[in-house]
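In: The following comprises the amino acid sequence and a computationally predicted model.
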Amino acid sequence: MTTQDVYAKLKSLGIELPAAGAPAAAYVMSAQTGNTVLLSGHIAKRDGKVWAGKLGGGISTEEGREAARAVAIDLIATLHAHTGDLNRVTRIVKVMSLVNSTLEFTEQHLVTNGASELFVEVFGDAGKHARSAFGVAQIPLGACVEIELIAEVR
């Protein structure tokens, strides 16, 4: 369970949630079964545009971490839109990260830390989650990172 107000924590981190995104194809941004909320993959954006590129091919690990953090903020915005109150989130259960990578790039886990660390900053112990981080040949629209999330709510 979160021990402090999530919105106060976001404010203290200087994070203003954007409007939740809309689906770009035949799917919904979130679905719920019981107390489990599943969020569709969100792609990295910078200044409102797709953050395109390939890790190991022009985008550094540190830039990838920043992209993953930006995706996490968008995921939190979608979670807010779905729940109506982020204080209802009892656990970030699972994060799956796809990192658009060259064959030689092997730091997908470090890129994904940009999102994982933010979830812990925002939700405290409830932000600690299981995780997978994959290197992939391409992501829709050429985005450098895509992340999906599973959360538990009350």
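Out: Yep, it's here.
In: rest of the way, CA atoms for contacts and neighbours
Out: Noted.
In: In contact with the residue positioned nearest the centre of the chain, which residues?
Out: Central residue of the chain (Cα atoms, centre = their mean): Ala72, 2.9 Å from the mean position. The contact partners of Ala72, by Cα atoms under 8 Å, 6 or more residues apart in numbering, come to 115-116, 118-119, 147.
In: From those residues, pick the one nearest Asn87.
Out: Phe119 (13.3 Å; Cα to Cα).
In: Could you check how far the longest helix along the chain is from the centre of its chain?
Out: Secondary structure of the chain per DSSP state H: the longest helix is helix 61-83. Helix 61-83 has its C-alpha centroid displaced from the chain centroid by 4 Å (Cα atoms, centre = their mean, to the nearest Å).
In: in that helix, what counts as buried?
Out: 61, 64-83 (16 or more other Cα atoms under 10 Å).
In: Can you tell me how far Ile43 is from Gly53?
Out: Distance from Ile43 to Gly53, counting by Cα to Cα, to the nearest Å: 12 Å.
In: These two: which is more packed in?
Out: Under the neighbour definition other Cα atoms under 10 Å, Ile43 and Gly53 were set side by side, and Ile43 has more, 27 against 21.
In: this is the other structure I want to compare:
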Amino acid sequence: MAGKIETRLAELKIELPAAAAPVANFVPCVQSGNLLFVSGQVTFWNGELRYVGKVGKEVSVEEAQQGARLCALNILAQVRAFLGDLDRVVRICQVQGFVNGVPEFKDHPKVVNGASDLFVEVFGDAGKHARFAVGSGSLPLGVSVEVAATLEVT
């Protein structure tokens, strides 16, 4: 039987991608006590890289928001693979957003809203979180956005 969060994802017609294997010497998730730290996720959809380029040049703010949403979907995929059940998520505690923008780009929070909005859509009040959204001179593979998160879990 599907859990509450899996049912919510189905109601929202949200499909999670496959959890990607790490490409370097790190693990996707580390649990310490009731905190789960999820490594930065980039804009992969089942092995296909999307939203590549600098925001404000090759990628629009709206496209980068979709990229941040995709990063959040990848976070949930990693959490499900690690915990086995998304119902073990008590709350999203913190979201860390990195935006690969042109030097004069100033709308980093608008981009990372793509991830924040998804977490609230899926988890309701438990999806509301502390956050930062910062600019970066570059990101791995040239992606426009990368998102990491810290969650409280059971």
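Out: Thanks, I have the structure now. Since we're looking at a predicted model, the values are computed, not measured.
In: Against structure 2, what's the mean shift for the longest helix of structure 1, could you check?
Out: Superposing on structure 2 and averaging over aligned pairs (mean Cα distance after the TM-score superposition for structure 1), helix 61-83 of structure 1 comes out at 0.6 Å.
In: which residues of structure 1 fall in strands?
Out: Secondary structure of structure 1 by DSSP state E: the strands cover 30-33, 36-43, 45-46, 49-50, 89-100, 130-136, 145-153.
In: of all the ones you listed, which lies closest to Glu16 of structure 1?
Out: Closest to Glu16 of structure 1 of the strands of structure 1, according to Cα to Cα: strand 45-46, at 14.5 Å.
In: who touches the closest one?
Out: 51, 67, 70-71, 143.
In: Kindly report the same for stretch 21-36 of structure 2.
Out: 37-39, 78-79, 82, 150-154.
In: try 7 Å
Out: Here stretch 21-36 of structure 2 makes contact (Cα atoms under 7 Å, 6 or more residues apart in numbering) with 37-39, 78, 82, 150-154.
In: Give the buried subset of those as a PyMOL selection command.
Out: Buried residues within the contacts of stretch 21-36 of structure 2, by 16+ other Cα under 10 Å, are selected in PyMOL with:
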select buried, resi 37+38+39+78+82+150+151+152+153
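In: quick revisit: shared neighbours of Ile43 and Gly53 of structure 1, anything?
Out: With Cα under 7 Å, 6+ apart, Ile43 of structure 1 and Gly53 have common neighbours Ala143.
In: Closest one to Glu104 of structure 1 out of the contacts of Ala72 of structure 1, please.
Out: Ile147 (21.0 Å).
In: And that closest one, what's its match in structure 2?
Out: Here Ile147 of structure 1 is matched to Val147 in structure 2, going by TM-score structural alignment.
In: And its match, how close does it get to Val102 of structure 2?
Out: Look at Val147 of structure 2 and Val102 of structure 2: by Cα to Cα, they are 18 Å apart.
In: higher neighbour count, those two?
Out: Legend: neighbour count by other Cα under 10 Å for Val147 of structure 2 and Val102, higher for Val147 (27 against 17).
In: nearest spatial neighbour of the more buried one, skipping sequence neighbours?
Out: Take Val147 of structure 2 and drop its neighbours on the chain: the residue closest to it by Cα to Cα, 6 or more residues apart in numbering is Gly97, 4.6 Å away.
In: got a list of what Phe105 of structure 1 touches?
Out: 55-56.
In: Just give the nearest non-adjacent residue to Tyr7 of structure 1, would you?
Out: Tyr7 of structure 1 sits nearest to Leu86 (Cα to Cα, 6+ apart), 7.5 Å away.
In: tally of neighbours for that neighbour?
Out: Other residues close to Leu86 of structure 1 by other Cα under 10 Å number 20.
In: Then Arg88 of structure 2?
Out: Neighbours of Arg88 of structure 2 (other Cα under 10 Å): 16.
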